[in-house]
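1. all I have is the shape, not the residue letters:
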């Protein structure tokens, strides 16, 4: 499933290079690692509590917008429900495509924003602007 999720993100890469950010990366890096190996991708990862020096420290509830300038795609894997509206707002503010992979069978907490449910091979996730 994670390979399928990463493939979908890669299929949305329309620029060369495509600038991507994973928000609230935590300790799961399989998707990031796959995307980071691609030639046409520039990728960063952010988290409020970075677990290694390659993660940029940022609080999504009060984001440093300079970090997210000129991004093409933002994605997040299993972000807590209370953070989802902040991630959506960031994508809207920066006019960036958004892909959120929630916990299994979890609905998205989008407040007034409607995200589209996508199924790609064995992966299910929500998108905005994609």
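-> Received, thanks. Keep in mind the model is a prediction, meaning the values are calculated, not measured.
2. drop to CA atoms for contacts and neighbour counts, all remaining ones
-> Will do.
3. so the closest residue to residue 42 other than its chain neighbours is in which element?
-> Spatial nearest neighbour of residue 42, excluding adjacent residues (CA to CA, 6 or more residues apart in numbering): residue 19 at 4.8 Å. Residue 19 belongs to strand 18-23 when assigned by DSSP states H and E.
4. off-centre distance for that strand?
-> The chain centre lies 6 Å from the centre of strand 18-23; the measure is CA atoms, centre = their mean, to the nearest Å.
5. okay, one more to line up with it:
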């Protein structure tokens, strides 16, 4: 799954990228940081945010169903790894609001919002929306 970081690094100009719903899996965000990106990890779970900060990442608590849109301003892209189907439309709404691409790696079989383009990178399905 670390290949997702390589894919994003190829697709997105260096700058601020945001992982929505980081949970306790920080490898992709940390790899993007190593590649020179300013990564902001977002999660509604305070413990996940503390874990991300302890891993050396910038992290904030946010509820994407009622987002603090200022957190997302200035981003070059927003991405999420295996978000719930309910989260996907809200990730897309945030991306549209701040006019940046969104990348979603869904769980196998999860429905993906309409208008997203499927890109398969090293066998990993990555859905992309761009303004």
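-> Okay, I see it. None of these values were measured; they are calculated from a predicted model.
6. TM-score them against each other, please.
-> Overlay of the two chains. TM-score (TM-score structural alignment, normalised by the length of structure 1): 0.88; 123 aligned residues with a CA RMSD of 1.4 Å.
7. which parts of structure 1 are helices?
-> 2-11, 30-36, 84-93 (DSSP state H).
8. show me what contacts the most centrally placed residue in structure 1?
-> Nearest to the geometric centre of structure 1 sits residue 75, at 0.9 Å (CA atoms, centre = their mean). By CA atoms under 8 Å, 6 or more residues apart in numbering, residue 75 of structure 1 lies in contact with 20-23, 98-101.
9. try residue 57 of structure 1
-> 46-50.
10. any idea how far it is from residue 19 of structure 1?
-> Residue 57 of structure 1 is 18 Å from residue 19 of structure 1, where distance means CA to CA, to the nearest Å.
11. could you find the closest non-adjacent residue to residue 127 of structure 2?
-> Distance criterion CA to CA, 6+ apart; nearest residue to residue 127 of structure 2, sequence neighbours excluded, is residue 118 at 4.6 Å.
12. go ahead and confirm the one you found touches residue 124.
-> No: Residue 118 of structure 2 is beyond contact range of residue 124, at 10.0 Å (criterion: CA atoms under 8 Å).
13. what's the counterpart of residue 92 of structure 2 in structure 1?
-> The pairwise alignment with structure 1 assigns residue 92 of structure 2 to residue 88, based on TM-score structural alignment.
14. what sits against its match?
-> Counting by CA under 8 Å, 6+ apart, residue 88 of structure 1 touches 98, 110, 113.
15. highest neighbour count among the residues you listed?
-> Neighbours here mean other CA atoms under 10 Å. Within these, the largest count is held by residue 98, at 24 neighbours.
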